[in-house]
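*Asks:* Here is my input; please provide its structure:
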Amino acid sequence: MQEYVIIVAGGSGSRMKSDIPKQFLAVNGTPVLMHTIRAFAAYSPNLRIIVVLPSEQFGFWEDLCKKHSFAIPHQLVAGGETRFHSVKNGLNCIVEEEEFLLAVHDGVRPVISREIIADSFQTAALHGAAVVSVPLKDSIRIVGQNEGNKAMDRTLFRLIQTPQTFRSSWMRAAFAADYHQSFTDCASVLEAWGYHIRLIDGAYENIKITTPEDLRWAEIYLKATS
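*Replies:* Have a look, this model is predicted:
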C-alpha cells in the first residue's frame, strides 16, 4: 500500500516565550519542522509528505525553505480550527482511491527514528492501527475533588506519542464524523468509532518540543546523532 504522512505543525511559541511559532525555531541552525520532514524523507523516498500549517504561515515557511535550500518534496495544506480539523484537511487532500496507510505526526517531534516509523507502518498494515507509546518512568497520583489525591499503578498507563498510523478506510470513516472536544489525537477519534487501537513501542527521546528546555535537549541529541 502507498504510504503517506500528515505532519501537523500548528503550534505557537507561547510556552517558548517566543514570537516565532515553535515549529520554525532553529535547532542547530535548522528549523524544527525541517528536521521532522527530513526524518520521514529518510525513511522512504516513496513516502508522500503532507505538511499542515496555518494558511497565514505559508509565506514564512516558503521563505525559510528558500533560505535553507530545503527541497524535500511536500504538499502544504491549510490547518483548521483544531487538530482534528487540521488532520481532516490533510486527509481530504489525498485523492488516492485505493487503500493506503496514513501516519500522523507532530511537526515538533524532530527526534523520530526510522525504525519507529517503519514499525508504525508495518503494524498498521497488519492490524489497521499503530500508536506509538512509552511506559511511565515516574510514580503518578490521580487528583480528585476536595484536594484529595491517590497513588496509581503506573504500569497501567502509557504516554502517547506520534506517529499514529492507520489504514485509510479507518481514517476516512472516523474523520467523517463531527468534532467532539474529547478528540485529543487521532487515536481518540478512531476509538470513538469502535476501532481497536494497537500500541507499539516508542522512545523517550521522541519528545514533543514545547518548552525552551525541550529545544536545548533536541539540539544536544540531534548534534550527537548527526
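*Asks:* Going by C-alpha atoms from here, please, whenever you check contacts or count neighbours.
*Replies:* Will do.
*Asks:* would you say Ala118 is within a strand?
*Replies:* No. Applying DSSP: H, G, I helix; E, B strand; the rest coil, one finds Ala118 to be helix, outside a strand.
*Asks:* Look up how far Ile112 lies from the nearest residue to it once chain neighbours are set aside.
*Replies:* In this structure, Ala118 finds its nearest non-sequential neighbour in Tyr43, 7.3 Å apart by Cα to Cα, 6 or more residues apart in numbering. Separation of Tyr43 from Ile112 (Cα to Cα, to the nearest Å): 10 Å.
*Asks:* Let's compare: structure for the following, please.
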Amino acid sequence: MSNYVVLTAGGIGSRMANEIPKQFINVNDKPVIVYTMEAFQSHPSIDGIVVSCLSGWDLILRAYAKEFGITKLKAIVPGGETGQQSIFNALTKLKEFALDDDMVIIHDGNRAYVSPDIISNAISVAESKGNAIACIPCVEVIAKRDAPDAQTAHVTIPRDSLERTQTPHVFKFGDIMELHSWARENGVEAAAAPELLTLSGRAINFSLGDETNFKITTPGDLEMFKALISMRER
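*Replies:* Next comes the predicted model:
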C-alpha cells in the first residue's frame, strides 16, 4: 500500500493583501508551499505528492521543487474554480498510478507547519477507521449570527460539543473517488471533505490536530508562521 499526498495551492490569497499568492510568499528565502512540501518529503510513510496549483504558477512551483529537493513530487495539475474542483483534478491525476487501497492525504498547501506526528496519526486513524480528519477542540464560545443582522447574535453553541477541523484529510483512494463522484452526481459543492462526509451521511473520524497547524491566510498568520520557523531554526 502506498501513501500519496494531494496539496491544494490554487488560492490567490486576497486576504493577504499581497500581489504574490500566499502559498508563494517567501519566508527566510523559501516559499510557504515549499515548507509544506518538505513536511511530506521528509516523512518516511509518504510515497508521492501531487499539487493542484494556481494557473500560471506551475513552472515556478516545479522550479522550486527542483531547487529544494522535493523528489517525491509526482505531478502538478491546474487548480479549479473551487477547492473541491482543485482536489478532484489532483485525484484524477492520481488515477494514473494509485490503487483503490492506497491512502490519499489531502492537505492545504498554505498549512505549512504540519508535524510528522499529525501526518502519522492521520494515516493510522484512516487505516483503522476508514477516514481521518485532523481536528482540535474548540476553546472559544461560538455565537451564531442572527439572519437579519450579521452584527448580532441570540444563540451560542456549547463549545464542549464542537471540534475545529484542519487538514490533513485521509482516505483510501477508492473511497475518496467515490465520495467525489457522489458529490458530482448530486450537485453538491463543498469546500472540504468533512462537509462531503456529513452531507453524504457518513461519519468523520477525528485525528490529531494542533494550534500550530494553521492556515496562512492573513498577514497576522504569516507573522506567526515566521516566528515558529525562527524558533525551530534556533
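*Asks:* And the residue nearest to Ala118 of structure 1, how close does it get to Ile117 of structure 1?
*Replies:* Distance from Tyr43 of structure 1 to Ile117 of structure 1, by Cα to Cα: 7 Å.
*Asks:* check which helix or strand covers the aligned partner of Pro168 of structure 2 in structure 1.
*Replies:* Using TM-score structural alignment as the criterion, the counterpart of Pro168 of structure 2 in structure 1 is Pro163. Secondary structure assignment for Pro163 of structure 1, by DSSP states H and E: strand 158-167.
*Asks:* after superposition, how close is the helix or strand following that strand to structure 2?
*Replies:* Using DSSP H and E, the next helix or strand after strand 158-167 of structure 1 towards the C-terminus is helix 168-174. For helix 168-174 of structure 1, the mean deviation from structure 2 after alignment is 1.1 Å (mean Cα distance after the TM-score superposition for structure 1).
*Asks:* can you tell me the distance between the two ends of stretch 43-52 of structure 2?
*Replies:* 20 Å.
*Asks:* Show me which residues of that stretch are buried.
*Replies:* Ile46, Asp47, Gly48, Ile49, Val50, Val51, Ser52 (16 or more other Cα atoms under 10 Å).
*Asks:* again, but for stretch 21-32 of structure 1
*Replies:* Those would be Pro21, Lys22, Gln23, Phe24, Leu25, Val27, Pro31, Val32, for stretch 21-32 of structure 1 by 16+ other Cα under 10 Å.
*Asks:* hang on, the fifth one packs against Pro31?
*Replies:* Yes. Counting by Cα atoms under 8 Å, Leu25 of structure 1 sits close enough to Pro31 to count as a contact (5.1 Å).
*Asks:* Tell me, how many residues neighbour the aligned partner of His154 of structure 2 in structure 1?
*Replies:* Counting by TM-score structural alignment, His154 of structure 2 lines up with Asn149 in structure 1. Asn149 of structure 1: 12 surrounding residues under other Cα atoms under 10 Å.
*Asks:* so who does Asn149 of structure 1 touch?
*Replies:* Arg141, Ile142, Val143 (Cα atoms under 8 Å, 6 or more residues apart in numbering).
*Asks:* So which of those wins on neighbours?
*Replies:* Arg141 (13 neighbours).
*Asks:* Assign that residue to helix, strand or coil.
*Replies:* Classification of Arg141 of structure 1 using three-state DSSP returns strand.
*Asks:* where does Val104 of structure 1 land in three-state SS?
*Replies:* What three-state DSSP gives for Val104 of structure 1 is strand.
*Asks:* That one matches what in structure 2?
*Replies:* Using TM-score structural alignment, the equivalent of Val104 of structure 1 in structure 2 is Ile106.
*Asks:* How much space separates that match from Lys144 of structure 2?
*Replies:* Counting by Cα to Cα - Ile106 of structure 2 and Lys144 of structure 2 are separated by 29 Å.
*Asks:* and if you look at Phe40 of structure 2?
*Replies:* Taking Cα to Cα, one finds Phe40 of structure 2 at 37 Å from Lys144 of structure 2.
*Asks:* what's the answer for Val125 of structure 2, then?
*Replies:* 31 Å.
*Asks:* And Ser18 of structure 2? What does it align with in structure 1?
*Replies:* No, residue 18 of structure 2 isn't Ser; it's Asn. So, by TM-score structural alignment, Asn18 of structure 2 is matched to Ser18.
*Asks:* Next, that match: secondary structure please.
*Replies:* Classification of Ser18 of structure 1 using three-state DSSP returns coil.
*Asks:* residues contacting it?
*Replies:* Ser18 of structure 1 makes contact with no residue under the criterion Cα under 8 Å, 6+ apart.
*Asks:* and it, how far is that from Gly107 of structure 1?
*Replies:* For Ser18 of structure 1, the distance to Gly107 of structure 1 equals 17 Å [Cα to Cα].
*Asks:* ditto for Phe70 of structure 1
*Replies:* 16 Å.
*Asks:* Look at those two and report which has more neighbours.
*Replies:* Counted by other Cα under 10 Å, Phe70 of structure 1 and Gly107 do not tie: Gly107 has more neighbours, with 27 against 13.
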